[in-house]
Each structure stands twice: as structure tokens, then as C-alpha cells.
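> Whatever this is, show me its structure:
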Amino acid sequence: MSENGDFIIKVKDVSKDYGKFRALESMSFTVPKGSIYGLVGRNGAGKTTIMRIISGLQKPTKGTVEYGFDHKKLGNVGALVELPSIYSNYSARDNLVFQYMNLGLKIDSSIDEKLRLVGLGNTGSKRAGKFSLGMRQRLGIAMAMCGNPEVLILDEPINGLDPQGIIQIRDLLTQLNKDKGITIIISSHILSELSKLATDFAFVEAGKVIKEIKAEELENVGGLVTEFYTGTPEKLIPVLNSKGLKTTFDPESRVVLAKGYYNLTNVVTAASEAGVNIARVVTRETDLETYFVKLVGGESNA
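The predicted model follows:
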């Protein structure tokens, strides 16, 4: 993989105009090398436009895109933007052969390896036009992987899939990221699904990135969060951790924040046995969609 720093792609003040319509407005974000980077935004927010620019399918009106690898080398960027370009009357293997020919690659056993990797190794001569939506998406990902890309760019790959199809795509992308070391940029308007996969996020609205956030930070957003007030936080934290709660401590307010669901009576009892006096407990419950709506304003269409 690339040795050029800790970023794989850096978008700097990119704007894109279509006639008088401005689709992107000074968009900036940085994709860490080896990450699964999620672009989250409502339909029409600008996700597809920036992905087309990053993948080289379009040029920005203003701004620049920096790459931490040789992005001009054929096959180094794999993209599945909008619907995959599939030859419906041909098999999955034939489609990959055509893609290899387009890239000038040698036709070899790596084609069958890619088909096995995406779960299409046993489709034989079945025409791609007979595939389910999930199978077509997996074939599109296999085609994007031809040339062994450093970066895989996927626009709404789980859109329209049933729950089983979503799980299959999610497991596949996780495997590609961990086993192959491929950086993945993936867009979706469904934050709850993307949160199960991505390591980093950019929230997009009206052609701008309004917030970048790590998965660790996002974990503290959704679900039940409890503030525990005590004079001995160093004793309380192990008690909460033993109950399966994730904890953070704010030294200024001396409040222990606990993320997760629990039985309050059991926690208070265990704390008492550990010599901890809990002065006050404040709980609040949020969900990721509420967080998303607060960020972008208005109502979510997720």
C-alpha cells in the first residue's frame, strides 16, 4: 500500500457547478489511509458528485483533490458510482474478463479468486441479468476491484437491499479492508447502517462537509448515556465496566459518562459494595438519526 503519509485522499475546497447550479460548495475532508470512510448525507446532498470527482469521472469547478498514492495508474482506484455497468447477457466471470481486458490486465486465476471473494464463485454460466440486486452489487464490487485498487469508492452500495443483502455487503467490505488493506470510501443516507461499518465519517449537507467524526466519537452519540456524579470516580468506573458499560471521565466536571443499557439497582448495589456513593444519576437516550437531523437541520429522509 501507499507510503505517502497518513492520508490516502485529501479534498480541499472543492466546488462543482452544473450551469448555474452549484452542487458542491468549498467541500473539504481527509480520508485516512486504511480507513472505511463514510460519507453521510441526504439524497441530493452532493455525495455522488464528490465521489465522481474523487474517482476521476468528473473535474471540479474549483479546488483540488490530493492523493497519497499513484491515482493515475490504471486500476489503482476502483469505483462503483451509481448502478454497476454490467453486461446482463453474460456471466459474472465474463463480466470480469471484459473488465480485465478494458484495464489491459492478464486474464488469469485472479478473476476466479475475486468471484469467490464476493461470493459469486458458484454462479457458473448464469447470466448477470438473472442476478438479485445484492448479487449485482457484489459483482459491481468485484469489477471495481479489478487491478487491485488502493482505494474502493462505493456510492450507496446497500441501497435497496434486503437485510441479508446488507449484511453480506457489510461483511465483504470489512474483509476487503482488513485482509486486503483497501481503503474504502462509501456513501449512504442510512447512518444507522453505515455506523456498523465505517471507521470515519463526514456529514454532508447542501454540498458541504459540516462535520468529520471518528467512529469512537459516534459510538457515544446513539443509545442510552448516563451521567454518574460521585466523589470517587476512580472506584466507580471499574464497577460500570464490569456491567458491560463503556465509560469516559470528564475531569473538569468530575462526571462519569456511561454508554449502554443496564439495571440501575444492580449498578447502585455493586457501587455500594465497592464503597462508592453515587450522588446523582442523569440519563438521556438519543439515536443516530436524531443526531444526524440535528447536524443538518430539518427532517431526515433516511
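> CA only for contacts and neighbour counts going forward, please
Fine.
> wait, is E66 part of a helix?
No: read with DSSP: H, G, I helix; E, B strand; the rest coil, E66 is strand and lies in no helix.
> Settle this for me: it is touching F7, isn't it.
No: taking Cα atoms under 8 Å as the definition, E66 is not a contact partner of F7, at 9.2 Å.
> Of the two, which one has the most company?
Per other Cα atoms under 10 Å, whichever of E66 and F7 has more neighbours is F7, with 18 against 14.
> The structure of the following sequence is requested for comparison with the preceding one:
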Amino acid sequence: MTKIIETIGLTKKYKKTSVVNQIDLSIEQGDIYGFLGPNGAGKTTTIRMLLGLIKPSAGQINIFGKDLAKNKINILKGIGSLVEYPSYYGNLTGFENLEAIRRLLRVQDKNRVMEILKTIGLTSAKDKLVKNYSLGMKQRLGIGVALLGSPKLLILDEPTNGLDPSGIQEIRELIKKLPHEFGITIMISSHLLSEVDQMANKVGIINQGQLIFQDRIQELRRKSAPKIHIRVNDPSMAKTILNNDGLDVTLTSDGEITINENDDSKVAYIANRLIRQQLAIYRIQEEKRSLEDIFLDITRRGENIS
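Presented below is the predicted three-dimensional model:
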């Protein structure tokens, strides 16, 4: 796959403090890349470097296969962005706002504004003053402005921040359709894993300026799969028996055996197998961890996870 964004050792220091510390981002064409981290983790600083708004202290940024430092103007022509809250002219309508930006960007296609209004779901509100828009409508308008120049890459910084559940769903559905309908690659920052989980196919987690996880979202789901803990009278023997049966079993420090399985038939087999070997089973317990639990755990520990 073609890499749309690649950073190598990207670093930003203020005085002696590293706000972003040697991160290597990798975003491929067609990705919806969820850039996650607690508030103050370095998300917005990273995004501002990607957009050429601030200069890195060290490292390299390649976008569309070109060095941003050497091809800034040409690269930025292919990027649409919404950083923090959108700016707009409150006393103009939605249509007039987009038309003004179309002229500033010198977009030749005069039908582009109506196309964007349809894409962002604001056709019926095109003649309404923007100051009377809801927050969700303003966010959609901001994304519409970012789309006016037909970008290949869309970078959104916390686009659902402050929205009610209805507004969040509207933005989520809009973002999800853009890669499929228009071939746009999207990078979206958030501090909510549960929200990104419903949009992204790839996730990068930043904490205290360091990228501690980057992979397909399925890998995080795999880490959140339920586990079974079994307490028996002879854990070492139980582990040996089940390992010999080809089961992935580990022994915890407190004397429990842990199995990365939660299939009912497999658990029943394990219990029956141990009983037939004259082992006493004291407890069988399922441990469930949500993706949010995983996210909070790894950001709390601040360790790289594989």
C-alpha cells in the first residue's frame, strides 16, 4: 500500500522538554487512522507539525512520498484539515460560507459547493445563517470547508469534541464514508478509544509524547479478548496437562492458570480434562476487558505494547 504519511524520529521540544519524542507514524492510502492519547499527550502538536504550522525540532515528515520541509506548498494543496474549532462567518449562510472559501481557494468548479453540501448533509440548511447552526452542523461545515479543495488527505483534530450523541453519530457516519466514496485518507485525533473504534481501521496511541502503540485496530481487539482464570490444587501439573493438549496456558504469579479462550465448549473440555486427572478445581472465572480498559491501562503505564 502507498504510504500517505510517514514520520521518522519526529520530535518537538520546548526548551528542554520533549512534547513529541521521536515518533514514527505510518498511515497508508485509504486508512482511517485514529490518533489517540490523553489530553496533553502531544496529539495537536504532532498534527500542527504535519500541517507545517510549527517546525519540528528533529526528524522528518514525508507526505505523499515527499519531504514536507522541501515540498511544503505542493503537499499542503493536497491536504484538508480541521484543527480545533472551525472558523466561519456567522452572518452568512452555509452556502455563502462555502462559496467564499471556494473563491479564496480558486476552485474552478462552481458546482463544488452544492456537492460538498450534499456530502456533509447540509443541503436543506444551506440558506440558514451559520450563527443559527447547531454545534454538530458547524463541525460538518468545517469538514466541508476542508473538503472543498478535493484533498487526498484529511486531518481532523478532535472533530467530535463537545458534541452531543446525535452530533457525534453524524460526524462519525460522515467520516466513515469519505474513504469509500472519495478515496480520501483520514487521520483523526481523539482521546476517546470507544469513539475511534467505530471509525478507524488503524490506531496510533501517543502518551507523554511517545508513540506506544501503532497497528490495526483488530490487534487492540485481540488484546481485549476475554480470558479464563482457573484456580486448582496443582497449577503446575494443570499447566503441563493443558500445554500437552496444545492449549495456550500460562501460570500467573498468584498460582492461577490463565487461558486465552472463552468458548463454552473449550472451557467445558478443560474442566473435564483436569477433573479426569484427579485435580481439584476451586474456581473458574472469566476476565473481560474492554478496549477502553486496554487504552487506559497502557496510557497509565506509559509502556510500549506489542
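> tell me which element I73 of structure 2 falls in.
Using DSSP states H and E, I73 of structure 2 maps to helix 72-76.
> How about I210 of structure 1?
Counting by DSSP H and E, the element that carries I210 of structure 1 is strand 208-214.
> go on, A271 of structure 1?
A271 of structure 1 belongs to helix 264-273, assigned by DSSP H and E.
> Which strands and helices lie in contact with the helix or strand V281 of structure 1 falls within?
In this assignment (DSSP H and E), V281 of structure 1 forms part of strand 278-286. Applying 3 or more Cα pairs under 8 Å, 6 or more residues apart in numbering; DSSP states H and E, we find strand 278-286 of structure 1 packed against strand 223-230.
> tell me the angle the strand it packs on makes with strand 278-286.
Angle, strand 223-230 of structure 1 to strand 278-286, by axes from the mean of the first three to the mean of the last three Cα atoms, to 10 degrees: 160 degrees.
> packing partners for strand 223-230 of structure 1?
strand 255-259, strand 278-286.
> mind listing what's buried in the longest one?
Okay, so that is strand 278-286 of structure 1. I278 (16 or more other Cα atoms under 10 Å).
> residues making contact with it?
221-231, 268, 271 (Cα atoms under 8 Å, 6 or more residues apart in numbering).
> from those, which two are the most distant?
G222 and G231 (27.1 Å; Cα to Cα).
> Pick out whichever of the two has more residues nearby.
Legend: neighbour count by other Cα under 10 Å for G222 of structure 1 and G231, higher for G222 (18 against 14).
> Counterpart of V118 of structure 1 over in structure 2?
Mapped onto structure 2 by TM-score structural alignment, V118 of structure 1 lines up with I120.
> Make sure its match is actually in contact with R172.
No: assessed by Cα under 8 Å, I120 of structure 2 is found out of contact with R172, at 11.2 Å.
> okay, those two: which has more neighbours?
For I120 of structure 2 and R172, the more surrounded residue by other Cα under 10 Å is I120, and the numbers stand at 22 against 18.
> now the more buried one: how far from K152 of structure 2?
17 Å (Cα to Cα, to the nearest Å).
> Check V83 of structure 2 too.
Distance of V83 of structure 2 to K152 of structure 2, given as Cα to Cα: 17 Å.
> quick one, which of those two is more surrounded?
It is K152, of V83 of structure 2 and K152, that has more neighbours when counted by other Cα under 10 Å, with 21 against 17.
> count of residues packed around the corresponding residue of structure 2 for D287 of structure 1?
Using TM-score structural alignment, the partner of D287 of structure 1 in structure 2 is S290. By other Cα under 10 Å, 15 other residues sit near S290 of structure 2.
> For the closest residue in space to G75 of structure 1 that isn't next to it in sequence, list the residues it contacts.
In space, and not counting its chain neighbours, G75 of structure 1 is closest to G147: 4.3 Å by Cα to Cα, 6 or more residues apart in numbering. By Cα under 8 Å, 6+ apart, the contact set of G147 of structure 1 is 74-76, 100, 103, 105.
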